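Novice: this one's sequence-less:
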């Protein structure tokens, strides 16, 4: 059996910050709340990995995160994944055009729970294809 020391990982605060996604998705967040969250995401110059935002907040995120390493990660089909695939594809394409660099897409939870993995796979593939062609 391995000793405890073999599993110890030492990271700097900067390294740790780059592993964190800042979630700015609460439904009661105002624009000012989102703006303050974006400022926190880039704090100290090393920033977090991503700032997850609702699609309407992408322009604000682009403005606030300009010059930082923090990637803008809009959510698609949020929060329950119930939109049709066509709607999710459109939403993802618009998010990328607006400045989104990563996509956090909510799969159709009902399809997953029902075991319809072909549907889930097809939806992911369509969205991935749509945004990687931009």
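Specialist: Perfect, thanks for sending it. These figures come from a predicted structure and were not determined experimentally. Numbers count the residues shown, from 1 in each chain.
Novice: for the rest of this, base every contact and every neighbour count on C-alpha atoms.
Specialist: Fine.
Novice: in what helix or strand does residue 22 lie?
Specialist: Using DSSP states H and E, the element containing residue 22 is strand 21-24.
Novice: so what touches stretch 101-117?
Specialist: Outside stretch 101-117, the residues that touch it by Cα atoms under 8 Å, 6 or more residues apart in numbering are 52, 71-83, 92, 119-120, 123-124.
Novice: swap in stretch 43-55?
Specialist: Contacts for stretch 43-55 (Cα under 8 Å, 6+ apart): 14, 17-25, 38, 40-42, 61, 68-76, 91, 95, 104.
Novice: and that stretch, end to end?
Specialist: Start-to-end span of stretch 43-55 (Cα to Cα, to the nearest Å) is 22 Å.
Novice: in helices, which of the contacts of stretch 101-117 appear?
Specialist: Counting by DSSP state H, the contacts of stretch 101-117 place 92, 119, 120, 123, 124 in helices.
Novice: which of these tops the neighbour count?
Specialist: When neighbours are counted by other Cα atoms under 10 Å, residue 92 leads the ones in helices among the contacts of stretch 101-117 with 26 neighbours.
Novice: would you say residue 35 is within a helix?
Specialist: Yes - looking at residue 35 with DSSP: H, G, I helix; E, B strand; the rest coil, it is inside a helix.
Novice: how about the contacts made by residue 19?
Specialist: Neighbour list for residue 19: 48, 49 [criterion: Cα under 8 Å, 6+ apart].
Novice: what about the strand ranked longest in the chain, distance to the chain center?
Specialist: Determined from DSSP state E, the single longest strand within the chain is strand 71-76. Computed by Cα atoms, centre = their mean, to the nearest Å, the chain-centroid distance of strand 71-76 equals 4 Å.
Novice: another one to put next to it:
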């Protein structure tokens, strides 16, 4: 890997040169490795750990036009107490809502609003004309600033895929930089910025690699696969490719960047495959809320069901990755 350019030194030309010089993706090899990792076994003794880890890494999400304050409060209640029958069940990492619902979520969380690495629950807000990303930069910045002012801990922004696919990488880069600055709070701290690539619209693995590096170069704290509104959403090969980019970034800079697959991950069995891919690609140290998330609305229900089965001894190996 070539040396990583400094953000302040980048120009449209140097950014393009860097992205064009990235090695092409061996699609067959990538998919074969993802398929192999997806069949790796976990030890029977690790099932409970895997289930609780998945719960701790979920961004519990509602992103519908029909969302109401009542629905958001219900979502927060589920985030805080996922299983009222078993209060040992861990909390999720965050609730993810539209910007106009941030204040509702913050109020509902009360004293439990905070750092998920410390057992509390963050509030993530989608912004920048989610899910299309098609608005002026001024609107994207205002959208972000409003959510941060309302108490959002994390901003999930969407890139302008039209500009990216047209080869206007500099515009996409500048917009991420501007949105990152809009995440700044009055006290000088920043809300974490998750950059949604919408990989289902990027067409090729090479584009996913380029977009991942572009987002990291621009200052993204996380790279995220999808909005969940476009098919395909998260896939194992795409997530593996993004994790490899994060791994290489860390090797070159010493900075850890998070990854968030979102959309389409609905079962415990599938989620465990992602845990294996993370552990095998970047290491288990990434399996913490500030470095890995699942964006999901229905995954939690299946994970809780499997947790209950495990506690009662009525689980089936078919519910998991092949077990030792």
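Specialist: Received it, and whenever you're ready, just let me know what you need. Note that the coordinates shown come from a computational prediction; the quantities given were computed from them, not determined experimentally.
Novice: before we move on, back to that, so the strand holding residue 22 of the first structure corresponds to what in the second structure?
Specialist: Counting by TM-score structural alignment, strand 21-24 of the first structure pairs with residues 59-62 of the second structure.
Novice: chain center to the matching stretch: distance?
Specialist: 11 Å.
Novice: thinking again about what came up before, who are the packing partners of the strand holding residue 22 of the first structure?
Specialist: Under the contact definition 3 or more Cα pairs under 8 Å, 6 or more residues apart in numbering; DSSP states H and E, strand 21-24 of the first structure sits against helix 31-41, strand 50-53.
Novice: adding distance to residue 9 of the first structure and mean neighbour count, write those out as CSV.
Specialist: Putting these into CSV (distance: least, Cα to Cα, whole Å; neighbours: other Cα atoms under 10 Å) gives the following:
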stretch, distance to residue 9 of the first structure, mean neighbour count
helix 31-41, 23, 18
strand 50-53, 22, 26
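Novice: rebuild those as CSV, extending it with distance to residue 111 of the first structure.
Specialist: As requested, those are exported to CSV (distance: least, Cα to Cα, whole Å):
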stretch, distance to residue 111 of the first structure
helix 31-41, 32
strand 50-53, 24
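Novice: ok, which of those comes nearest residue 100 of the first structure?
Specialist: Among these, the nearest to residue 100 of the first structure by Cα to Cα is strand 50-53 (9.2 Å).
Novice: so which bit of the second structure is the helix or strand following that closest one matched to?
Specialist: Using DSSP H and E, the helix or strand that follows strand 50-53 of the first structure towards the C-terminus is helix 58-65. Counting by TM-score structural alignment, helix 58-65 of the first structure pairs with residues 102-109 of the second structure.
Novice: the matching stretch against the first structure, how far on average?
Specialist: Mean deviation of stretch 102-109 of the second structure relative to the first structure after superposition (mean Cα distance after the TM-score superposition for the first structure): 0.9 Å.
Novice: what helix or strand is residue 141 of the second structure located in?
Specialist: helix 137-149.
Novice: ok and that helix relative to helix 102-109, angle-wise?
Specialist: Calculated by axes from the mean of the first three to the mean of the last three Cα atoms, to 10 degrees, helix 137-149 of the second structure forms an angle of 20 degrees with helix 102-109.
Novice: what is the corresponding segment of the first structure for helix 137-149 of the second structure?
Specialist: Mapped onto the first structure using TM-score structural alignment, helix 137-149 of the second structure spans residues 85-97.
Novice: how about stretch 206-215 of the second structure?
Specialist: Aligned by TM-score structural alignment, stretch 206-215 of the second structure falls on no residue of the first structure.
Novice: for that stretch, the distance to its chain's centre please.
Specialist: That offset, for stretch 206-215 of the second structure, works out to 15 Å (Cα atoms, centre = their mean).
Novice: same question for stretch 20-40 of the second structure.
Specialist: For stretch 20-40 of the second structure - counting by Cα atoms, centre = their mean - the centre lies 20 Å from the chain centre.
Novice: that stretch: end-to-end distance?
Specialist: 34 Å.
Novice: re the thing from before, report the buried residues of the match of helix 58-65 of the first structure.
Specialist: Buried residues in stretch 102-109 of the second structure, counted by 16 or more other Cα atoms under 10 Å: 102, 103, 104, 105, 106, 108, 109.
Novice: could you pick out the longest helix of the second structure?
Specialist: The second structure, longest helix under DSSP H: helix 236-253.
Novice: how far away is residue 90 of the first structure from residue 72 of the first structure?
Specialist: 18 Å.
Novice: more neighbours: which of those two?
Specialist: Taking other Cα under 10 Å, residue 90 of the first structure and residue 72 do not tie; residue 72 has more neighbours (27 against 14).
Novice: surely the more buried one meets residue 97?
Specialist: No - Residue 72 of the first structure lies out of contact with residue 97 (Cα atoms under 8 Å); the separation is 11.9 Å.
Novice: distance of the residue nearest the centre of the first structure relative to residue 27 of the first structure?
Specialist: With distances taken as Cα atoms, centre = their mean, residue 73 lies nearest the centre of the first structure, 3.3 Å away. Residue 73 of the first structure sits 17 Å away from residue 27 of the first structure, going by Cα to Cα.
Novice: excluding chain neighbours, what is closest to residue 33 of the second structure?
Specialist: Of all residues not flanking residue 33 of the second structure in the chain, residue 237 sits nearest, at 8.0 Å (Cα to Cα, 6 or more residues apart in numbering).
Novice: need the counterpart of residue 8 of the first structure in the second structure.
Specialist: In the second structure, residue 8 of the first structure lands on residue 42 (TM-score structural alignment).
Novice: quick check: its match vs residue 236 of the second structure, distance?
Specialist: Distance, residue 42 of the second structure to residue 236 of the second structure, by Cα to Cα: 17 Å.
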